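Engineer: Provided below for reference: sequence and predicted model.
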Amino acid sequence: MQYRELGRTGLKVSDIGYGAWGIGGAGGGWVGAQDDESLRALERFIELGGTFIDTARGYGRSEELVGRVVREHRGEGPIVATKVPPRNGEWPARAAVPVEQTFPGEHIRASLETSLKASGLDAFDVVQFHVWSDEWVGHGDWLETVQALKQEGKLRFFGISINDYEPENALALIRSGAVDTVQVIYNVFHQQPEEQLLAACQERGVGVIVRVALDEGGLTGRITKDTTFEEGDFRRTFFQGDRPAQVEQHVQALADDLGIGVDDVPDVALRYVLSHPAVSTVIAGMRTVRNVERNAATSDRDALPQQMVDKLKAHRWERNWYRG
């Protein structure tokens, strides 16, 4: 496993992180996770040198499972990040909704206390707001609350999870100096963060945590026109209608252009994201030991050749299927 600086925090994190949404159960939007296998996958991730785990209050039982494993490794890491959900329960944050409705101080504190209790941890390394709007900079008592919780030793660093496919909706916060990390969707299809966000993070020393690097499974090469998902799995909506067929077509075109097999696409897709120097870590969903081992192997490989990076630029395919 290889390691990178998490912005100016001084923390070193594995460049492949563990995305713990999928292990939370139906409450987290994914169906099919088994606790025993999830715990084995987390243990294997740490065994292979993984040091960054990302969870959230809204991911069902995820915090509980993560805490169960991390408590067995006290004093040796790993670094754990969680998220505070918006009080009004709205994802993504809507424009013109005041921060007093989403992240008032008492809500931030109560959510973090609940997360600490669920996980059994004394503190989190990074606590992130699960949605964000740049209209909130300079308003509300969220910043004072975050600073107080830092002083109390309940969190070390503060971050945000940027609204889906809105990478520019964090530039004001980044430039304010108030945030230590940002989490953003960035992948071969969605290259918009390269336009402004990543450079701003580099300039200000803000750590970049990339999510959805495999396009919710689209860039795994395993989504075909015949793919279906169980009731209750958010991907049933995300990949509705003819979307699986569209994904299959785009992935096959990508593989053909690079002269690789479809099975090699996920490795290349992860390495594409890691090719950008602003990226600190890529959190991949890994519900099985097999997935952990496969993604850890990606970390061990050499950087993607620039010629291949350049070819992948042509496969940009911007769309936001979260919004219907």
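Structural biologist: Structure received.

Engineer: C-alpha from now on. contacts and neighbour counts both.
Structural biologist: Will do.

Engineer: With adjacent residues omitted, what lies nearest to the residue nearest the centre of the chain?
Structural biologist: For the chain, the residue lying nearest the average C-alpha position, counting by CA atoms, centre = their mean, turns out to be residue 211 (3.1 Å). The shortest distance from residue 211 to any residue that is not its chain neighbour, by CA to CA, 6 or more residues apart in numbering, is 4.9 Å, and that residue is residue 185.

Engineer: That neighbour contacts residue 210, doesn't it?
Structural biologist: Yes - Residue 185 is within contact range of residue 210, at 5.8 Å (criterion: CA atoms under 8 Å).

Engineer: Residues contacting stretch 238-250, please?
Structural biologist: 218, 221, 223-227, 315, 321-322, 324 (CA atoms under 8 Å, 6 or more residues apart in numbering).

Engineer: roughly how far apart are residue 292 and residue 178?
Structural biologist: If you measure residue 292 against residue 178 using CA to CA, to the nearest Å, the figure is 33 Å.

Engineer: Which of those two has more residues huddled nearby?
Structural biologist: Comparing residue 292 with residue 178 by neighbour count (other CA atoms under 10 Å), the higher total belongs to residue 292, at 25 against 16.

Engineer: Mind giving me the packing neighbours of the helix or strand containing that one?
Structural biologist: Remark: residue 292 resides in helix 289-300, with elements defined by DSSP states H and E. When contacts are defined as 3 or more CA pairs under 8 Å, 6 or more residues apart in numbering; DSSP states H and E, helix 289-300 sits against strand 16-19, helix 35-47, helix 265-274.

Engineer: take the one below as the second:
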Amino acid sequence: MINKALGNTGIEVSQIAFGGVEIGLPYGPGITSEKDMLQENEAIDLLLQALDSGVNFFDTARMYGKSEELIGKAFAQHRNEVVICTKCQHLRDVSGNLPDEKALVKIIRESLVGSLKALGMEALDVLMLHQADIEILQNEAVCRTFEDIKKEGLSIAIGASTYTVEESETAINSGLWEVIQLPYNLLDQRQSNIFDLGVKKGVGMVVRSVLLRGMLSDRGKNLKEPLAEIEKHIAKYAALATQEGLTLPEYATRFVLDQPNVSSVLVGIDKSLYLEKALETANLPALSKKLLAGAIPFPDPEFINIPYWDRMGWL
């Protein structure tokens, strides 16, 4: 497993990061309740297996159910061997509004205390904003509170999880947020220009949605009519991957791993098989020129919206 610098934070992380949402709450295709999830001992064994396999970067969040608690139990005796990134609870209320300054500070501080307790840690490696939009990224109380948390030694680095190019660019140019977690994959490559900016500013770049919630796998077949063009595009990737001796998930994951300015790639893992596949892919050679040339994004990236597709009953 290759370790890479996480921007200018002084932290080194494994090229594959363990995405902790699946072990914490029902999430993903076919997972509808806790009955479909790993039991506590199984989740802890999986986390330790990942560490033994060279994965040192583990991503979680206050909003990920039992994820923080499980990670805390798994690594109680391995604190110096792991890098833990967690995210603050959501800051907007049920109406989508940001509370006043006093309430924001309270939410962030209470979220931090909850994370530290669940993880069994005195300080975090990375604390991030969760679903950081422009208003949140530029909110004075939010920025000041996160900066204070870092000054107090309660987190080595601070960052933000973003969705749009504008959000990522705003976070990087702020000079405050040291790590950015953003979506990037074969179908949607809009954030590609952000990578160079991040490196220039010394910001660590972490990529999620590599398989686009499983769409860049066998799940991207037999889709409903509104997604017909998406399915055709995915089929082209799959055919090209087969010609070059790869599976579609290998192609999709390797494509992101080959981006030189990306520090780490988040992979959702809730089975040993998924961990093993991620590790195997990380050890594959870099993509051929043919595969790189075939990595053409979907022509209408604005259409790529998994939550919307789900609401519309297309998945």
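Structural biologist: Looks like it arrived, so ask away. Treat the numbers as computed from the prediction; the structure is a model and nothing was measured.

Engineer: Just give the TM-score of the two.
Structural biologist: Structural agreement between the overlaid chains, expressed as a TM-score with TM-score structural alignment, normalised by the length of the second structure, amounts to 0.86; 302 aligned residues with a CA RMSD of 2.7 Å.

Engineer: ok, back up a step: the next helix or strand after the helix holding residue 292 of the first structure aligns to what range in the second structure?
Structural biologist: Read in the C-terminal direction, the helix or strand following helix 289-300 of the first structure is helix 306-313, with elements assigned using DSSP H and E. Counting by TM-score structural alignment, helix 306-313 of the first structure falls onto residues 289-296 of the second structure.

Engineer: Going by neighbour count, list what's buried in that stretch.
Structural biologist: Along stretch 289-296 of the second structure, these residues count as buried under the neighbour rule (16 or more other CA atoms under 10 Å): 291, 295.

Engineer: Same check on stretch 192-211 of the first structure?
Structural biologist: Residues of stretch 192-211 of the first structure classed as buried under the neighbour-count rule (16+ other CA under 10 Å) are 192-193, 197-202, 204-211.

Engineer: which residues sit against stretch 148-159 of the second structure?
Structural biologist: 9, 122-129, 146-147, 176-181.

Engineer: got the end-to-end distance for that stretch?
Structural biologist: The stretch stretch 148-159 of the second structure measures 13 Å between its terminal residues, going by CA to CA.

Engineer: Aligned counterpart of the residue nearest to the centre of the first structure in the second structure, please.
Structural biologist: By TM-score structural alignment, residue 211 of the first structure lines up with residue 208 in the second structure.

Engineer: and the gap between the nearest residue to residue 216 of the first structure once chain neighbours are set aside and residue 317 of the first structure?
Structural biologist: Once its chain neighbours are removed from consideration, residue 216 of the first structure has its nearest residue in residue 235; the separation is 7.6 Å (CA to CA, 6+ apart). When distances are taken as CA to CA, residue 235 of the first structure and residue 317 of the first structure turn out to be 18 Å apart.

Engineer: cool, residue 55 of the first structure as well?
Structural biologist: Relative to residue 317 of the first structure, and taking CA to CA, residue 55 of the first structure is found at 28 Å.

Engineer: the more surrounded of those two?
Structural biologist: A count of neighbours by other CA under 10 Å puts residue 55 above the other of residue 55 of the first structure and residue 317, at 28 against 14.

Engineer: So what does that one match up with in the second structure?
Structural biologist: Under the alignment (TM-score structural alignment), residue 55 of the first structure maps onto residue 60.

Engineer: can you tell me how far that match sits from residue 116 of the second structure?
Structural biologist: Distance, residue 60 of the second structure to residue 116 of the second structure, using CA to CA: 12 Å.

Engineer: what secondary structure does residue 148 of the second structure sit in?
Structural biologist: Secondary structure for residue 148 of the second structure, judged by DSSP: H, G, I helix; E, B strand; the rest coil, is helix.

Engineer: can you check residue 125 of the first structure too?
Structural biologist: Under three-state DSSP, residue 125 of the first structure comes out as strand.

Engineer: One more: residue 159 of the first structure?
Structural biologist: State at residue 159 of the first structure, reduced to three classes by three-state DSSP: strand.

Engineer: Give me the neighbour count for it.
Structural biologist: Close neighbours of residue 159 of the first structure, defined as other CA under 10 Å, add up to 24.

Engineer: Under the alignment, what does it map to in the second structure?
Structural biologist: Taking TM-score structural alignment, the alignment pairs residue 159 of the first structure with residue 159 from the second structure.

Engineer: likewise residue 238 of the first structure?
Structural biologist: Across the two structures, residue 238 of the first structure finds no equivalent in the second structure, going by TM-score structural alignment.

Engineer: Next, count neighbours for residue 238 of the first structure.
Structural biologist: As a measure of burial, residue 238 of the first structure has 17 neighbours, counting by other CA under 10 Å.
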